[in-house]
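In: coords please:
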Amino acid sequence: METKPTEISSSKMFGGYNKRYKHFSPTLGCSMTFYIYFPPSPSSSSKFPVLYWLSGLTCTDENFIVKSGAQRAASSEGVALIAPDTSPRGLNVEGEADSWDFGVGAGFYLNATQEKWKNWRMYDYVVKELPKLLSENFPQLDTSRASIFGHSMGGHGALTIYLKNLDKYKSVSAYSPIVNPINCPWGQKAFTNYLGSNKADWEEYDATFLISKFHDVSATILIDQGDDDKFLHDQLLPHKFEEACKNANVPLLLRLQPGYDHSYYFIATFIDDHIRHHAQALSLK
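Out: Below is the predicted model of the structure:
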């Protein structure tokens, strides 16, 4: 089993390179792919801070790299982009592909506790395995300077991972995140299956709940949400998170963007703002 990453594709873009890698993940028990966008290097000794992107339901590691246009700003800001997949693949667990919002392509960035879904450990993969793999195999990356962002299910992942690991990430942002999964159908379905019926376990992966426990968030959390997003009112619930941040005195910039939907057109429109938000935090020593 090759745990070291093998390069499987490379494409030049804005002076840097999109490189895709494959490796065997002991955490997930299967082969995984991920992308790194390396910005152009001013010198052979320069090290780039890293910005992790977590994608949403149905996505792979490719969606963000192909559709977001993030590389232009990442190139000019000198930030490496890391885009992992959204779930384990190829395990052929019964029912893993029965619906688009659970199982394959829907890992929810948690560690499942139910035996059937024991390989669904995307939280450990993103927080522990991947950073270690990057620091051991890519000397041009400075994994000690890291930030995280994501979309929808990935926005949920970015916010919860950030809040539980304030020592590991300099900043967080999200597009249309699932901020209160214990109170929406997507979250309830995923959490019931992955975590069982104990609601206390669910709360560990709910950003709105977690905010109340963390009063030492100093960096402003940036969230962009389209007001024409069809999932806004029943799945995403940003105002619940806004209220929780207000109560906990956590700095939040929630921008409701008129006319925008849930798609990558929306993500691409505001991506430069997000890259700059993180580049600024990553440049602070």
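
In: Only C-alpha atoms from now on, for both contacts and neighbour counts.
Out: Noted.

In: Let's verify Leu254: helix, strand, or coil?
Out: strand (DSSP: H, G, I helix; E, B strand; the rest coil).

In: Going by residue numbers, what spans are helices in the chain?
Out: Secondary structure of the chain by DSSP state H: the helices cover 62-67, 71-77, 122-124, 130-137, 153-164, 185-195, 199-203, 207-211, 238-248, 264-283.

In: Ok, which of these comes nearest Gln114?
Out: Nearest to Gln114, of all the helices of the chain, is helix 185-195, at 5.6 Å by CA to CA.

In: Buried residues in that closest one, which are they?
Out: Within helix 185-195, the residues that count as buried by 16 or more other CA atoms under 10 Å are 186-188, 190-191, 193-195.

In: For the comparison step, fold the sequence that follows:
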Amino acid sequence: MSVEKLSSSLCHGGDQQVWRHDSRATGTKMTFAAYIPEHEEGAKLPVLWFLAGLTCTHENAMVKCEYKKAANEHGVIVICPDTSPRGEGVADHEDYDFGQGAGFYVDATQQPWQPHFRMRSYIEDELPEVVAAALPVDMDRQAITGHSMGGHGALTIGLRNPGRFRSTSAFAPIISPLNCPWGEKALTGYLGDDRQDWREYDSVALIEDGARLQNVLVDQGSADEWLEGQLKTHLLQDAVRDAGLDWDIRMQDGYDHSYFFVSTFVAEHIAWHARHLKV
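Out: Here you go, the predicted model:
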């Protein structure tokens, strides 16, 4: 396994690192950010996976999310992966919401995307192996979160893998790709026209099909410009209510879709995750 540390910077007492490795899932080099809190030598720390949204690389959350102070305070490693494969020979598209930077955390089955766009396998299977080998993580104490497309990723990965994560949260997630233009475009392109194949990548559909998940927190800004047309938080509220799930879905008055919104509540999310991760 070829893993290379690209950078390391002291921040809030911990170490903000960037790593690169050769990925068997995507067939490309992949880069991820890792914040390592202060800790005693030999200690293993819980890990929070932060999945980013459309157009993002590993840098967006690392630079804009302001998670480091809270992560160091609570002793939680934060991993920020890229959102898609990149590089020479990797298919792309001129639109911001499809192709590189818009992997949607699926394993593509359609050409020309199938050879490299395998972000489900990368996030669910390969990256945890890489992180466990390179960093002082306790893989029995994992949590996951994400923003927008990354919130979609966090919720669907959590629902498909019950028991893996102690807690799951999301900021302004894309709730139902089956029912929004972003999702319809991406899933048609990556998975084909059979909408039945999309259901494992849709939070509402997964809940309707019997998936269950505990310890879930969702924050959504009421002034988010994408709320009505793309995010559709009400669909998740309905699905959770109908399934009898005890999820905390909060509307935050006046907040938009940006990292200003995420950075306002990220420390609260980390503290919430830490309570579950320390059990």
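
In: re the thing from before, just the helices of the first structure: most buried one?
Out: Sort these by mean neighbour count, taking mean count of other CA atoms under 10 Å, and helix 153-164 sits at the top with a mean of 27.

In: Which stretch of the second structure is that helix matched to in the alignment?
Out: Matched against the second structure by TM-score structural alignment, helix 153-164 of the first structure falls on residues 149-160.

In: with the first structure superposed, average distance for the matching stretch?
Out: Following superposition, stretch 149-160 of the second structure is found to deviate from the first structure by 0.2 Å on average (mean CA distance after the TM-score superposition for the first structure).

In: now the helices of the first structure as a markdown table including distance to Lys47 of the first structure?
Out: As requested, the helices of the first structure are arranged in a markdown table below (distance: least, CA to CA, whole Å):
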| stretch | distance to Lys47 of the first structure |
| --- | --- |
| helix 62-67 | 21 |
| helix 71-77 | 13 |
| helix 122-124 | 25 |
| helix 130-137 | 11 |
| helix 153-164 | 22 |
| helix 185-195 | 38 |
| helix 199-203 | 37 |
| helix 207-211 | 32 |
| helix 238-248 | 34 |
| helix 264-283 | 12 |
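
In: quick one: contacts for the residue nearest the centre of the second structure?
Out: In the second structure, the residue lying closest to the centroid (CA atoms, centre = their mean) is Leu51, at 2.3 Å. Listed by CA atoms under 8 Å, 6 or more residues apart in numbering, the contact partners of Leu51 of the second structure are 80-83, 144-147, 149-151, 153-154.

In: The aligned residue in the first structure for it and Gly157 of the first structure: what is the separation?
Out: Taking TM-score structural alignment, Leu51 of the second structure has Leu54 as its aligned residue in the first structure. Leu54 of the first structure sits 7 Å away from Gly157 of the first structure, taking CA to CA, to the nearest Å as the criterion.

In: Quickly list what's touching both of the two.
Out: Common neighbours of Leu54 of the first structure and Gly157 (criterion: CA under 8 Å, 6+ apart): Gly150.

In: sorry, back to before: neighbouring contacts of the match of helix 153-164 of the first structure?
Out: 50-54, 102, 104-105, 124, 144-146, 164-165, 168-176, 200-203, 206-207, 211-213.

In: Per the alignment, Gln17 of the second structure pairs with which residue of the first structure?
Out: By TM-score structural alignment, Gln17 of the second structure lines up with Lys19.

In: Kindly report the same for Tyr105 of the second structure.
Out: Match for Tyr105 of the second structure (TM-score structural alignment): Tyr109.

In: what about its match, neighbour count?
Out: 26 (other CA atoms under 10 Å).

In: Asn119 is in contact with that one, correct?
Out: No: under the criterion of CA atoms under 8 Å, Tyr109 of the first structure makes no contact with Asn119, lying 11.9 Å away.

In: Check the gap between the residue in the second structure sticking out farthest from the centre and Val216 of the second structure for me.
Out: Most distant from the centre of the second structure: Glu41, at 28.8 Å, with distances by CA atoms, centre = their mean. The gap separating Glu41 of the second structure from Val216 of the second structure is 32 Å, by CA to CA.

In: go on, Ile144 of the second structure?
Out: With CA to CA as the criterion, Ile144 of the second structure and Val216 of the second structure are 10 Å apart.

In: Trp247 of the second structure now?
Out: 5 Å.

In: again, but for Asp15 of the second structure
Out: 28 Å.
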